[in-house]
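> need coordinates for the following:
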Amino acid sequence: MRKIISLILLILVGIGVYYIWLNFFADDSIKLYFATKDGMGLQVEKRKVKGDKKWEAVRELIAGPTKPGLFPTIPPEVELLNIRVKNGLCVVNFNEKLITNHWGGSTGEILTVYSIVNTLCQFPDVERVQILVEGRKVQTLAGHLNLEESFEANEELVK
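Reported below is the predicted structural model:
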């Protein structure tokens, strides 16, 4: 009986140590990709988040950069509706303001799409990202990129 109690206590202590490590010592920082000052690429800004990291990462993208010299890639009125991952594909769904409030231009559209894609592809379970608007695939945000397909990260845009 003592061996069983000792084993249970050992397991509980192990679970407690693991919980403490996860909450206090694990790296909870994420990379967010924002537009550079010249508007020709993306640059990383790291932030610490709590909760669902994918959800919070996209919400932080919408909130915009805090680092001087970086610029937002998503209009601040945009709302994240949902996000899910299955078999390496992350499907991220926004409200219509992703299109109606987008500032346009080919470079602007590319930076918006790849700021979302690169940010989400940092997570081990995400290989590709599909962007939806109001639950539907859309042809484009601003007339330049075909959003009916999913995207892989593009590190060539990162300065």
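> from now on I want contacts and neighbour counts done on CA atoms only, so please keep to that.
Fine.
> can you pull out the helices in the chain?
2-20, 53-63, 97-100, 106-120 (DSSP state H).
> reformat the ones you listed as a markdown table; add mean neighbour count.
Formatted as a markdown table, the helices of the chain follow (neighbours: other Cα atoms under 10 Å):
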| stretch | mean neighbour count |
| --- | --- |
| helix 2-20 | 11 |
| helix 53-63 | 19 |
| helix 97-100 | 18 |
| helix 106-120 | 23 |
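> redo those as CSV? Include distance to residue 71.
CSV is the format used below for those (distance: least, Cα to Cα, whole Å):
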stretch, distance to residue 71
helix 2-20, 36
helix 53-63, 10
helix 97-100, 16
helix 106-120, 10
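> give me the number of residues near the nearest residue to residue 125 once chain neighbours are set aside?
Excluding its sequence neighbours, the residue lying closest to residue 125 (Cα to Cα, 6 or more residues apart in numbering) is residue 88, at 5.5 Å. Using other Cα atoms under 10 Å, residue 88 has 14 neighbouring residues.
> wait, residue 88 touches residue 128, no?
Yes: counting by Cα atoms under 8 Å, residue 88 touches residue 128, with 6.4 Å between them.
> need the nearest residue in space to residue 40, chain neighbours excluded.
residue 107 (7.0 Å).
> now that neighbour: how far from residue 138?
Relative to residue 138, residue 107 is positioned 18 Å away (Cα to Cα, to the nearest Å).
> what's the answer for residue 62, then?
Residue 62 is 19 Å from residue 138, by Cα to Cα.
> next up, for comparison:
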Amino acid sequence: MQIVTLKKNTLIRHFIFLLILAIGFGTVVISQNTHTETAEVKLYYVDAQMLRLIPVKTQIPQMSTQKMAQRVVDELVEGYDDNPKIRRIIPNVKHGIKVKVLDRIAYVDIKQELADKHPDGRDLELLTVYSIVNSLTGLDGIVNVRFTIDGKRQKDFKGYIDMRETFIPDYFI
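Sure, this is the predicted structure:
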């Protein structure tokens, strides 16, 4: 009788152990993979004296060229206010700049509101345009940049640079 009880207890323990294992392995665990691939890009910001552009390397999520181009411009608008060596020159206007990429050209549409809030001056206009151009052409798949304001080609941005041109990067600004 004692042997039967011992076998019964052992059998019950094994059954409970197997039941716990079955429940444990039967549980579905859903975890989100927070690791996304990133790409290193150079964003061109204005130096603290607002005289030239300084490249700043940063990581952004790897996505389509279209999405990366928009992300680059958004990063330029947000700026790095905590870095004393660089300044944000593009006014922070919500959805102030939209980018579309087609046939290796980035089409940058600037809201009139952003243009109106931009500081005046030939040099500041030049720095702003090439901050965008140099940053975007650093992405694979973009070699030129064209600008519009509120969806229309304009003669100039703030009165100095001919915005009807197709821009290529200029890393000496």
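> nearest residue to the middle of structure 2?
Within structure 2, one residue has its C-alpha closest to the average C-alpha position: by Cα atoms, centre = their mean, that is residue 71, at 2.9 Å.
> quick one: contacts for the aligned residue in structure 1 for it?
Aligning on TM-score structural alignment places residue 71 of structure 2 opposite residue 56 in structure 1. Applying Cα atoms under 8 Å, 6 or more residues apart in numbering to residue 56 of structure 1 gives the contacts 49-50.
> rerun that using 7 Å as the cut-off
By Cα atoms under 7 Å, 6 or more residues apart in numbering, the residues touching residue 56 of structure 1 are residue 49.
> so what's residue 63 of structure 1 closest to, chain neighbours aside?
Closest to residue 63 of structure 1 by Cα to Cα, 6+ apart is residue 76, at 6.2 Å.
> got it, and residue 83 of structure 1?
Here the residue nearest residue 83 of structure 1, using Cα to Cα, 6+ apart, is residue 92, at 4.4 Å.
> neighbours of whichever residue in structure 2 pairs up with that neighbour, just the number please.
Using TM-score structural alignment, the partner of residue 92 of structure 1 in structure 2 is residue 108. Neighbour count for residue 108 of structure 2, taken as other Cα under 10 Å: 23.
> isn't residue 164 of structure 2 right next to residue 153, touching?
Yes: using Cα atoms under 7 Å, residue 164 of structure 2 is in contact with residue 153, at 6.1 Å.
> and the strand or helix carrying residue 5 of structure 2, how far out from the chain middle?
According to DSSP states H and E, residue 5 of structure 2 maps onto helix 2-26. Here the centre of helix 2-26 of structure 2 is set off from its chain's centre by 56 Å, with Cα atoms, centre = their mean, to the nearest Å.
> for stretch 59-74 of structure 2, same thing?
4 Å.
> the residue lying closest to residue 90 of structure 1 once chain neighbours are set aside and residue 107 of structure 1, how far apart?
Distance criterion Cα to Cα, 6+ apart; nearest residue to residue 90 of structure 1, sequence neighbours excluded, is residue 129 at 4.7 Å. Residue 129 of structure 1 is 19 Å from residue 107 of structure 1, where distance means Cα to Cα.
> got it, and residue 29 of structure 1?
28 Å.
> same deal with residue 26 of structure 1?
Taken as Cα to Cα, the span from residue 26 of structure 1 to residue 107 of structure 1 is 36 Å.
> just residue 10 of structure 1 next, same as before
Distance from residue 10 of structure 1 to residue 107 of structure 1, by Cα to Cα: 57 Å.
> how about residue 24 of structure 1?
Counting by Cα to Cα - residue 24 of structure 1 and residue 107 of structure 1 are separated by 40 Å.
> now do the contacts for residue 146 of structure 1.
If you count contacts by Cα under 7 Å, 6+ apart, residue 146 of structure 1 has them with 139-140.
> aligned counterpart of it in structure 2, please.
Aligned partner of residue 146 of structure 1 by TM-score structural alignment: residue 162.
> run a quick neighbour tally on the residue opposite residue 88 of structure 2 in structure 1 once aligned.
In structure 1, residue 88 of structure 2 lines up with residue 72, judged by TM-score structural alignment. By other Cα under 10 Å, 19 other residues sit near residue 72 of structure 1.
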